[in-house]
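Student: Build me a structure from this.
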Amino acid sequence: MQRFSISVVFYLLILRPFVYGQLDYRFYDSKCPNLTKIVRFGIWSAMANDTRIAASLLRLHFHDCISNGCEGSVLLDASSSFQSEKDANPNRNSARGFELIDTIKANVEKACPSTVSCADILTLAAREAVFLTGGPYWSLAMGRRDGLTANITAANTDIPSPFEPLENITAKFTTKGLNLNDVVVLSGAHTIGFAQCFTFKPRLFDFHGSGAPDPQLDASLATSLQGVCPNQDDSDTNLVPLDAVTTTKFDNIYFKRLVNNSGILGSDQALMSDNRTAQMVINYSKFPFLFAKDFGASMAKLSTVGVITGQDGQVRNKCNVVN
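Tutor: Predicted structure coming up:
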């Protein structure tokens, strides 16, 4: 009996790296062995012409998973039966990367017809985008199926806003099975990418009716941002890098900037207002390898939120429409 128990435990330990619920780390090994190469090449090619695309793909994956689960609903166009999540407030005129995902999907279909879901492609694309910008690489269990509908209400309510207090943002994470550490480390995705002026302009001129900038914002940075984002409506869509030091490199400079009161978004700088999250920020600012390790772990965790597996959902032929 003891030998049998030891054998079972050993078997489970061997199996564990390859199975996550109904997702499998070897899901496409025989079905589509070149999948990762196809996705990586597609992103690498796009990055040559669009330095923002890596951040856009990472954001697109997050918005998909945090609102309706990682089932590719953010990719769907509107239909007669549902509104598109592309039109939700957090996505409208800001979410990008749809055309690239469509292109990658088409290339995957040529190699492996009706095999790889759009949800899996988007999940892989987020990892490859991070990796190609110098960030960590993490193992991903595959086998997600695509959803059959979109949920604009969930997209409007579940995706965190840069204007929300930290406790609200944390609540949106915890309802999805994520925790406070995930909030901090996944915020580190802002080490790449840009923000439109309207997302932080209230911090620059009349913060909470004070007639002055947010006192938590470094004074010299506030002056610089006022030049790019003057107090007029036609500047609302101007872009500012979230990390002006290493804008296109995935590293831990974002956290160093928070420590120095140089976070662009109020929701980012708020991480320094809570003793628990502030200590995490300080640790990540000092130890880049810790950030890389934890970011990969949290991204893998995020990628399992609300997944559809087995015979549920479908593998879409095109990512923007249901079959």
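Student: C-alpha only now, for contacts and for neighbours.
Tutor: Noted.
Student: quick one: contacts for the closest residue to V307 other than its chain neighbours?
Tutor: Of all residues not flanking V307 in the chain, C70 sits nearest, at 5.2 Å (Cα to Cα, 6 or more residues apart in numbering). Listed by Cα atoms under 8 Å, 6 or more residues apart in numbering, the contact set of C70 reads 61, 64, 119, 123, 144, 303-308.
Student: rerun that using 7 Å as the cut-off
Tutor: 64, 119, 303-307 (Cα atoms under 7 Å, 6 or more residues apart in numbering).
Student: to compare against the first, here's another:
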Amino acid sequence: MSPSLEAAHVYILSLPAYGGGGGCLSEQHKMAVSPTVLGRRASFLILFSSFASSLAAGSTSSYNATRKKTPTHHPLSLDFYAKTCPQLDQLVSSVTSQQHRDSPVSGPATIRLLFHDCFVSGCDASILISSGPKGSPPVERNMPENRNLAPEAFDTVNKAKALVETKCPGVVSCADILAIAARDFVHLAGGPYYAVKKGRKDSRVSLYAKVRPNLPRTNATVDDLIRLFSKKGLSQEDLVALSGAHTIGFAHCDQFVTRLYDFHGSRRPDPQLDPRLLRALQMSCPHFGGNTDVVAPFDVQTPFDFDHMYYGNLEARMGLLATDQALFLDPRTRPLVQALARDKSRFFAAFAAGMDRMGSFGIKKGRKGEIRRDCTRHVTH
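Tutor: So this is what the prediction gives:
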């Protein structure tokens, strides 16, 4: 955290906005935000814009992920804790609701944490394990790809687990709590409330070496993304729908700075990036020597609302990451982007179905799993 920014208690959020009429630029919009708005990481400088034109708001709906059957090789069920911890969802909800009010960054951070957990070796809470004593093997959390996972996400899961342990000791896995918390935050931000199947066990290992080959790279192509998702049993529609989680949340400059100055080694910006967004990003993300705490929103129009504006941004060349914008440029995924941009209800249903399938991947059973009392430490035997 930057002490100077923390002391200032004022953070400028600015990006030239589209004006009316012929698309002229309006004056910059600026906001002063207290550090409590984004939680402990509030020293981030955040760019965001309110655009004059936006898609009509729709009502939040509930969806069960039923479009495709989930794999049958796992023991997950909606009523897994019906007898052993019937109040589980309410307990987790009490924590996520408080986190959403006190530290809104907790929402996108927890959704991202779930993705980083599930994609490496299944939804098994292996990402939550902390480093052991000096000389212990490194864990997933130590990998560079995971070092900027926001602490608010870990705090949310740990707080929820501590509360659940007071009511249902030794019963509920950290993996299930993470999945429920991510769902809660989607809904709290205006997205769908979908049913979360339960019955996951926590992993008995956290393997550092498995992280890099199982997470998308910042320079991944659509081919790379399709292959990676396919290995997890996820379709191209799942790829596009789950990428829609970027309708909320932020990225550090180092995740997209090459698009601004040296795209694919060309020494020029990405020609697919809207020039107005390019200029705004370059102002806060210099090629070298910039503030590493600076972040920009994935969705430049409604960065705190879980809606389908992300897809409209891709159509307007306003995708922040090259991997996001590529989904619109590739003819295989463009029709899906366009369909979800038109229909928020379809996006919500597809997202819920994708989360259900992702949440069913790599489930640990029997002696391959455990139920941790402390999400950061393996059970000692």
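Student: what's the TM-score here?
Tutor: After superposition, the two chains reach a TM-score (TM-score structural alignment, normalised by the length of the first structure) of 0.91; 307 aligned residues with a Cα RMSD of 1.7 Å.
Student: how about the residue nearest to V307 of the first structure, what's its partner in the second structure?
Tutor: Using TM-score structural alignment, the equivalent of C70 of the first structure in the second structure is C123.
Student: and if you look at P230 of the first structure?
Tutor: Taking TM-score structural alignment, the alignment pairs P230 of the first structure with P286 from the second structure.
Student: Distance check, the closest residue to that match other than its chain neighbours against A322 of the second structure.
Tutor: Excluding the flanking residues, the one nearest P286 of the second structure by Cα to Cα, 6+ apart is V257, at 7.8 Å. According to Cα to Cα, to the nearest Å, V257 of the second structure stands 10 Å off from A322 of the second structure.
Student: for K344 of the second structure, same thing?
Tutor: Counting by Cα to Cα - K344 of the second structure and A322 of the second structure are separated by 23 Å.
Student: Strands along the stretch 151-300 of the first structure, start to end?
Tutor: Counting by DSSP state E, counting those that start in this stretch, one finds strands in the stretch 151-300 of the first structure at the ranges 194-196, 239-241.
Student: about what we covered before: quick one: which of the contacts of C70 of the first structure is most hemmed in?
Tutor: A119 (31 neighbours; other Cα atoms under 10 Å).
Student: That one pairs with which position in the second structure?
Tutor: When the second structure is aligned by TM-score structural alignment, A119 of the first structure is paired with A175.
Student: Give me the mean deviation of the helix or strand containing that match from the first structure.
Tutor: Using DSSP states H and E, A175 of the second structure sits within helix 174-188. On superposition with the first structure, the mean distance recorded for helix 174-188 of the second structure (mean Cα distance after the TM-score superposition for the first structure) is 0.7 Å.
Student: Give me the contact list for that helix.
Tutor: Outside helix 174-188 of the second structure, the residues touching it (Cα under 7 Å, 6+ apart) are 92-93, 96, 107, 110-111, 114, 123-125, 157, 161, 192-194, 196, 198-202, 306, 372, 375.
Student: Quickly find the element holding the residue most central in space within the first structure.
Tutor: Per Cα atoms, centre = their mean, the C-alpha nearest to the average position across the first structure is that of F62, at 3.3 Å. Using DSSP H and E, F62 of the first structure sits in helix 53-68.
Student: mean distance, that helix to its aligned residues in the second structure?
Tutor: Helix 53-68 of the first structure versus its aligned partner: 0.5 Å mean (mean Cα distance after the TM-score superposition for the first structure).
Student: Figure out how far that helix is from the centre of its chain.
Tutor: 4 Å (Cα atoms, centre = their mean, to the nearest Å).
Student: how far apart are the following helix or strand past it and its match in the second structure?
Tutor: Next in sequence after helix 53-68 of the first structure, counting helices and strands by DSSP H and E, comes helix 98-111. Its aligned residues in the second structure lie a mean 0.8 Å from helix 98-111 of the first structure after superposition (mean Cα distance after the TM-score superposition for the first structure).
Student: Now helix 98-111 of the first structure: buried residues?
Tutor: Of the residues in helix 98-111 of the first structure, 98, 100-109, 111 count as buried by neighbour count, 16 or more other Cα atoms under 10 Å.
Student: nearest to D234 of the first structure, of the residues you listed?
Tutor: F98 (26.1 Å; Cα to Cα).
Student: Please say which position in the second structure that closest one maps to.
Tutor: So, by TM-score structural alignment, F98 of the first structure is matched to F154.
Student: Distance-wise, check that match relative to Y193 of the second structure.
Tutor: F154 of the second structure sits 22 Å away from Y193 of the second structure, going by Cα to Cα.
Student: cool, and R332 of the second structure?
Tutor: Note on R332 of the second structure: its distance to Y193 of the second structure, by Cα to Cα, is 29 Å.
Student: between the two, who's got more neighbours?
Tutor: Neighbours per residue (other Cα under 10 Å) separate R332 of the second structure from Y193, with Y193 holding more: 20 against 14.
Student: if I pick that one, what's in contact with it?
Tutor: 61-63, 183, 187.
Student: Tell me the counterpart of P275 of the second structure in the first structure.
Tutor: By TM-score structural alignment, P275 of the second structure lines up with A219.
Student: hang on, the earlier thing: what does the residue nearest to P286 of the second structure correspond to in the first structure?
Tutor: Using TM-score structural alignment, V257 of the second structure sits opposite K201 in the first structure.
Student: ditto for A109 of the second structure
Tutor: Here A109 of the second structure is matched to S56 in the first structure, going by TM-score structural alignment.
Student: Excluding sequence neighbours, find me the nearest residue to A160 of the second structure.
Tutor: V92 (5.3 Å).
Student: distance of the counterpart of N219 of the second structure in the first structure from P202 of the first structure?
Tutor: Mapped onto the first structure by TM-score structural alignment, N219 of the second structure lines up with F163. Counting by Cα to Cα, the gap from F163 of the first structure to P202 of the first structure is 9 Å.
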